[in-house]
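# the following comprises the amino acid sequence and a computationally predicted model.
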Amino acid sequence: MELRPLTLHDAPPMAAAFRALGWPGKTEEDYAAYFARQQSGELVVLVAWSGGQFAGYGCVSWRSDYPPFRDGSIPEIQDLNVLPDHRRQGVGTALLDALEALIAARSPVAGLGVGVYADYGSAMRLYVARGYQFDGRGLMSAGRPAEPGSTVRIDDDVTLMLTKNLRP
């Protein structure tokens, strides 16, 4: 497996792989925007290739949009995706190891958010097994607390936020 920073040449095969899965919203333009943010130093995107095939990617945002992370200078791992054919082969673990190492060079704590519906079950188990702990602020909807009694649509914008101490 090869892990390396995103290049513009990665955008077409990445977008095609997600298009083949029927996942809209993962376009070449999205990856070009990630590349521009990476070039500005705002974001790091690591891409995993296995056997010459695109297998997955993950990002570190150095300045999180989530207020508790932003205010605490906690970098956030975002948009970690491993293609279904490459799951349970160590791709997610390798990406997390590399992303956490990047964060550890600058911060003692990493943060991330995880979706709350069944598609995220494997990710939830992986994060907890790696030592991530829920930040205790409850359900977030588009980065804001879901207030008691409110109605939220359960989609990818509804998350629980977690942190991990990288320097025990």
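Done, it's in.

# going forward, measure contacts between C-alpha atoms and count neighbours the same way
Noted.

# centroid-nearest residue for the protein?
Closest to where the C-alpha atoms of the chain average out (Cα atoms, centre = their mean) is residue 78, at 2.5 Å.

# show me the contacts for the residue nearest to it when sequence neighbours are not counted.
Nearest residue to residue 78 in three dimensions, chain neighbours excluded: residue 59, at 5.1 Å (Cα to Cα, 6 or more residues apart in numbering). Applying Cα atoms under 8 Å, 6 or more residues apart in numbering, we find residue 59 in contact with 43, 44, 45, 46, 77, 78, 79, 80, 99.

# assumed residue 59 was part of a strand.
Yes - with DSSP: H, G, I helix; E, B strand; the rest coil as the criterion, residue 59 is part of a strand.

# so what touches whichever helix in the chain runs longest?
As assigned by DSSP state H, the longest helix anywhere in the chain is helix 91-104. Identification of contacts with helix 91-104 by Cα under 8 Å, 6+ apart yields 1, 3, 46, 48, 55-60, 75, 77, 80-82, 109-110, 166-167.

# buried among those? Make that a PyMOL selection.
Buried residues within those, by 16 or more other Cα atoms under 10 Å, are selected in PyMOL with:
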select buried, resi 3+46+48+55+56+57+58+59+60+75+77+80+81+82+109+110+166
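
# from the contacts of helix 91-104, which land in strands?
The strands, defined by DSSP state E, take in 3, 46, 48, 55-60, 77, 80-82, 109-110 from these.

# put this next to the first one:
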Amino acid sequence: MDDALEIRPLRVEDPPVLAAAFDAIGWNKPESQYRRYLGEQEAGTRDVLIATVDGEFAGYVTVRWVSPYEPFDGIPEVQDFNVLPKFRRRGIGSALMDAAEALVAERSPIVGIGVGLYPDYGQAQRMYVRRGYLPDGRGLIYDGRQVPPMETIRNDDSATLMFTKQLR
């Protein structure tokens, strides 16, 4: 990639920039979400990594140090990983994941991640497998709980498969 890629922590001036970037593509990611992330980052419960290309916001990923997914029990979870469409296929997502995994590796030998099941998540599903993530073996999860056989659920952002990866 020829452009100047920078990956850095979320800053106090970032929330309106991120919200506007997602609003411009029709995604509901309000400024309040990023203000909450900033507070969690300051409290040490979440780290947020921002990618910029030539100073322009391109994407972000977060590391939640205590996963709400009970089976992870102490395994940090990569959450809310997004690269703006105009910046995709340029290595930015891989660079963000590299940075998030390196951050987790300082504190944990394992990292977890969840991925949605509908086609919008197809690229992420493939990326995680190529990066060495393996399903945790608990099957379909909805809102953090295992879905029993034969139960019908809605295929939305709450329906996920959970994965882990050995970092060291």
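Cool, the structure landed. Just so we're clear, the structure is a prediction, and the values are computed from it rather than from any experiment.

# and residue 63 of the first structure, which of the three is it?
coil.

# quick one: map it onto the second structure.
Correspondence of residue 63 of the first structure to the second structure, assessed by TM-score structural alignment: residue 66.

# how many other residues sit next to the residue nearest to residue 68 of the second structure when sequence neighbours are not counted?
Excluding the flanking residues, the one nearest residue 68 of the second structure by Cα to Cα, 6+ apart is residue 144, at 7.4 Å. Other residues near residue 144 of the second structure come to 17 when the count uses other Cα atoms under 10 Å.

# repeat for residue 48 of the second structure
When neighbours are counted by other Cα under 10 Å, residue 48 of the second structure registers 24.

# which residue, other than its chain neighbours, is closest to it?
Spatial nearest neighbour of residue 48 of the second structure, excluding adjacent residues (Cα to Cα, 6+ apart): residue 62 at 4.3 Å.

# how far away is that neighbour from residue 44 of the second structure?
12 Å (Cα to Cα, to the nearest Å).

# my guess is the match of residue 63 of the first structure meets residue 78, correct?
No - contact criterion Cα atoms under 8 Å: residue 66 of the second structure and residue 78 do not qualify, at 10.3 Å.

# residue 163 of the second structure - how many residues pack around it?
Residue 163 of the second structure: 22 surrounding residues under other Cα under 10 Å.

# quick one: map it onto the first structure.
By TM-score structural alignment, residue 163 of the second structure lines up with residue 162 in the first structure.

# same question, residue 35 of the second structure
With TM-score structural alignment as the criterion, residue 35 of the second structure matches residue 32.

# the host helix or strand of that match against the second structure, how far on average?
Here residue 32 of the first structure, judged by DSSP states H and E, is contained in helix 28-39. On superposition with the second structure, the mean distance recorded for helix 28-39 of the first structure (mean Cα distance after the TM-score superposition for the first structure) is 0.4 Å.

# for residue 59 of the first structure, give its distance to residue 166 of the first structure.
Counting by Cα to Cα, the gap from residue 59 of the first structure to residue 166 of the first structure is 17 Å.

# nope, residue 158 of the first structure is what I was after
25 Å.

# cool, residue 26 of the first structure as well?
30 Å.

# next one: residue 51 of the first structure
Distance, residue 51 of the first structure to residue 166 of the first structure, using Cα to Cα: 30 Å.

# do residue 151 of the first structure as well
Residue 151 of the first structure is 35 Å from residue 166 of the first structure, where distance means Cα to Cα.

# quick one: residues contacting residue 159 of the first structure.
113, 114, 115, 116, 139, 140, 141, 143.

# wait, isn't the third one in contact with residue 156?
Yes - with contacts defined as Cα under 8 Å, residue 115 of the first structure counts as touching residue 156 at a distance of 5.8 Å.
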